[in-house]
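Asker: Just a sequence and a predicted model for now, questions to come.
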Amino acid sequence: MMDLLQSALAVLYIIAASQGFFLTLLLYRSKLGDHQANRYLCLLTLLFSLALVDYAADTAGLSEQWPVITTLLWPKEFFYGPLIFLYCIELTRPSPSQLSRRQQLHFLPGLLHIVVTWSLLVLPQDTQQLIIGLDPIVFDGSANSHGLSYSQLVIAWLLDDFETVLAFASIAIYLGLSIWHLKRYSISILNNYSEIEQINLSWLKRLLISLLTIYLLYVVTETLLRGWMEHVLGFSMLLLIYLMGYRGLQQPEIFKARNPSEPVPASSDLQPEPTEETTPAMVVESKYAKSAVDAEMSGQLIREIRQQVEQRKLYLEPQLTLTELAYLLSLPPHYVSQAINEQTGNNFFDFINSYRTQAAQALLLDKEAALTVIEVAMAAGFNSKSAFYTAFKKHAGVTPSQYKKEHLK
């Protein structure tokens, strides 16, 4: 019965690997989405597919007959984290770029892992089996009892517990860094765009959080339980990676439609999140402590900003950006951003959507217009029904339907 289950599991691994190779080919050849970022995603799905082939060989007992399979496919764990992290970096970058020397260092542990592991290929198969753990080794201080040299015993130890701990730590750290980067990016786009539904990458952030959660559970089961739960969690992680790949194909280039001269949200646009010790006012004050715009000038600027936005009804433009507003005012974008932050306590996104909400409120109460909710949303400058409901509830405190019901009694 167990042999049947093992065979079935090996077949499932091969089927999943085939799907992974297909997805890798799609990512490689597709012209959709962010091509540069998808290169990293392509390599990631390829590595996970190769991992499935390795699992299938191990489950079917082929690794014991041909340890070269495990030796060739083993060094991949240290590439998972860097590829996910660099995918997030590239996806939020304003223009495609070559891999910098600093970024190349992310792959150094993986390359070292390859050098150490593939050096075993010159050894006899039974020696490879001992070193890579297919046959258990008791580290009793005696090398001769295993027929291994001391240097080979050291390599065996490095490729066993030591490598496992480092690999677990590497993936967890890079997943954490990726989530942190996306969180900073989310803050940045709120200060620069009035419509973010297509560029907020919330899907990716949720996927990474799920992946990190499942991975931590996998570490626990791998360390303590070691059973079928290990395979269940492993398949869950693979499912999320493949889902990331297919979703990555659909994600449009974030900055493709923007003017090349338009500045990109940078780290300087990011403000620290308020804590128990720091209020929002303190955060804004700290952010602009060295700015050339003083409080008096900031107050004057917000009056000019409001005048332009209200008279020209700029909020009705769904794709309005901070740079476009600054251009109309003949002001540097960071001056406009500072005035909005300091004088209203809002970011650019909420500032513009508050005007859109006011316009929607008027349209909802216009009996002659008799517009549907989605028509009101579009007429007020929103790009989708979901964005409209979210903004309306935030600024009006109720849903559009509740607001209409309360005021048309």
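Answerer: Looks like it came in fine.

Asker: For the rest of this, base every contact and every neighbour count on C-alpha atoms.
Answerer: OK.

Asker: Assumed Val165 was part of a helix.
Answerer: Yes. Under DSSP: H, G, I helix; E, B strand; the rest coil, Val165 falls within a helix.

Asker: adding another structure so you can compare the two:
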Amino acid sequence: MIFWSLVFAIGAGQAALLALALWRRPVNAQANRVLAGWVALIGVDLAVKAAYFHGPAPELLKAYRLVGLFPFLYGSLFYLYVRALTEARGLDRRDLVHLAGFAVSLLPNLGVFLQDAAQQRAFFEHLRQGGYWPGRPWLDIGLFVYSLSYVIAGLVRVRRYRRGLLQRRSDADRMSLHWIDAMAVSQIVIWCIAVVQWLARIPWIDYPLIYGAVVGWVFVVGYLSLRQVAVAAEPAPASVEEARAEEPAADDPRFPAVEARLAQLMAQEQLYREPALTIGHLAKRSGYPEYLVSAVINRRFEGHFWDYINRQRVEAARACLADPDEARTILDIAYACGYTSKSTFNAAFKRQLGQTPSAYRQRHAGSAASGPA
């Protein structure tokens, strides 16, 4: 077990450094402080595991059992992190309800925490002879169901956020929260390992492997969270409901005028070139209410605001790439058309035209070279 003790100690050190970095990071500050607290708890968990696996002793039993119940917090902390990220707000006293699972998990273990030294030694021998902790197996089943429900709730919130983002911002791809998916999938994989270890005794799938995977998760979270971009908070629920109430059920007589105005703003003022263009800004420039502009884009142009702006950008880039006299690089053209990354531009271009920008430019360059002199 010395190997695993070393792995857990490394993970604990990494978690401590990551928690400190996240706490001080100004981007998405409120959410990162929730994540910092979560990672710090994992660091404590791993540190206790490192000490216990290095030299199991009755004196470590209470601390070992306490951190063994921390996973009841991890699912709810994932949900709270996602909520803080998408709403740009920290925790308050009402969020104590999300600690209920952990509080309930403590109840069957109160006897362990109240043991005196002699009782600890006796219980330690009981565990060494193959005995179980209090609450097994129902506590293990409850942990999996409880934590998984919170992860699913967090992913549902992310999906709702993405859908709203596509309706509001032209740079939605920069705030798509794909790192949240990676964090969630990693947690589910860890719990699946735990379930397999619980149901079937496979030699290389054991308890240390579960926390070895947790160490790997800490490094994944560190890499992803420190690279995250600033996330725009979703609008308050009241404003969303008001917008839905205002949106016309049928085509408004002003639709043609709004459609013409949008075409003018795109063709003459080229608003699509603004990387962080929002539906609110476009509505303000058009002179029409936001709900009406949104309805026109959704119904007349058959797509989200993000789709609509992407089509304008790709069409502008296509015209530049087809021009044999255009000397700018593909990346310069992408930036000029409002994109902020080459990968996003390439994906949008290929999705709309069926080929990459470089292939499109080469084809048109070949056509120009083979044309009449």
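Answerer: Received it, and whenever you're ready, just let me know what you need. Bear in mind the structure is a predicted one, so any value in this text is a computation, not a measurement.

Asker: TM-score of the superposition?
Answerer: Laid over one another, the chains give 0.86 as their TM-score (TM-score structural alignment, normalised by the length of the second structure), with 362 aligned residues with a Cα RMSD of 3.0 Å.

Asker: Contacts for stretch 87-95 of the second structure, please.
Answerer: Residues from elsewhere that reach stretch 87-95 of the second structure (Cα atoms under 8 Å, 6 or more residues apart in numbering): Asn28, Gln30, Ala31, Val34, Leu80, Arg83, Ala84, Ala232, Ala233, Glu234, Pro235.

Asker: Which ChimeraX command selects the buried ones in those residues?
Answerer: Remark: buried members of these, expressed as a ChimeraX selection using 16 or more other Cα atoms under 10 Å:
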select :28,30,31,34,80,83,84,232,233,234
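
Asker: The contacts of stretch 87-95 of the second structure: which two are farthest apart?
Answerer: The largest separation in the contacts of stretch 87-95 of the second structure, counting by Cα to Cα, is between Val34 and Pro235 at 20.6 Å.

Asker: What is the aligned counterpart of Lys404 of the first structure in the second structure?
Answerer: Using TM-score structural alignment as the criterion, Lys404 of the first structure maps onto Arg361 of the second structure.

Asker: closest to Ala63 of the second structure among the contacts of stretch 87-95 of the second structure?
Answerer: Ala63 of the second structure lies nearest to Val34 out of the contacts of stretch 87-95 of the second structure, by Cα to Cα, at 23.1 Å.

Asker: Leaving out chain neighbours, which residue sits closest to that closest one?
Answerer: Tyr81 (5.7 Å; Cα to Cα, 6 or more residues apart in numbering).

Asker: quick one: that neighbour and Tyr150 of the second structure, what's the gap?
Answerer: Between Tyr81 of the second structure and Tyr150 of the second structure the computed distance is 11 Å (Cα to Cα, to the nearest Å).

Asker: same question, Tyr161 of the second structure
Answerer: 16 Å.

Asker: Could you do Val82 of the second structure as well?
Answerer: With distances taken as Cα to Cα, Val82 of the second structure is found 11 Å from Tyr150 of the second structure.

Asker: Compare the two (neighbour count), which wins?
Answerer: Val82 (25 against 20; other Cα atoms under 10 Å).

Asker: What does the more buried one correspond to in the first structure?
Answerer: Counting by TM-score structural alignment, the partner of Val82 of the second structure is Cys88.

Asker: what packs against the helix or strand containing that match?
Answerer: Assessed by DSSP states H and E, Cys88 of the first structure sits inside helix 77-91. Judged by 3 or more Cα pairs under 8 Å, 6 or more residues apart in numbering; DSSP states H and E, the packing partners of helix 77-91 of the first structure are helix 35-59, helix 108-118, helix 163-190.

Asker: Show me the one of these that comes nearest Ile352 of the first structure.
Answerer: Of all these, it is helix 163-190 that lies closest to Ile352 of the first structure, at 10.6 Å by Cα to Cα.

Asker: For the residue nearest the centre of the second structure, list the residues it contacts.
Answerer: For the second structure, Ile180 is the residue whose C-alpha lies nearest the centre (Cα atoms, centre = their mean; 1.9 Å). The contact partners of Ile180 of the second structure, by Cα under 8 Å, 6+ apart, come to Val82, Leu155, Val158.

Asker: Aligned to the last one, what sits in the first structure?
Answerer: In the first structure, the position corresponding to Val158 of the second structure is occupied by Leu182, as judged by TM-score structural alignment.

Asker: Wait, that match touches Lys205, no?
Answerer: Yes. The pair Leu182 of the first structure / Lys205 is scored as a contact, 6.7 Å apart, by Cα atoms under 8 Å.

Asker: Trace Tyr150 of the first structure over to the second structure, please.
Answerer: In the second structure, no residue is paired with Tyr150 of the first structure according to TM-score structural alignment.

Asker: Now for the nearest residue to Ala276 of the second structure once chain neighbours are set aside, how many residues are close by?
Answerer: Spatial nearest neighbour of Ala276 of the second structure, excluding adjacent residues (Cα to Cα, 6+ apart): Asp171 at 5.5 Å. Neighbourhood size, Asp171 of the second structure [other Cα under 10 Å]: 22.

Asker: Map Asp171 of the second structure onto the first structure.
Answerer: Under the alignment defined by TM-score structural alignment, Asp171 of the second structure is paired with Glu195 of the first structure.

Asker: Its match belongs to a helix?
Answerer: No. Secondary structure of Glu195 of the first structure (three-state DSSP): coil, not part of a helix.
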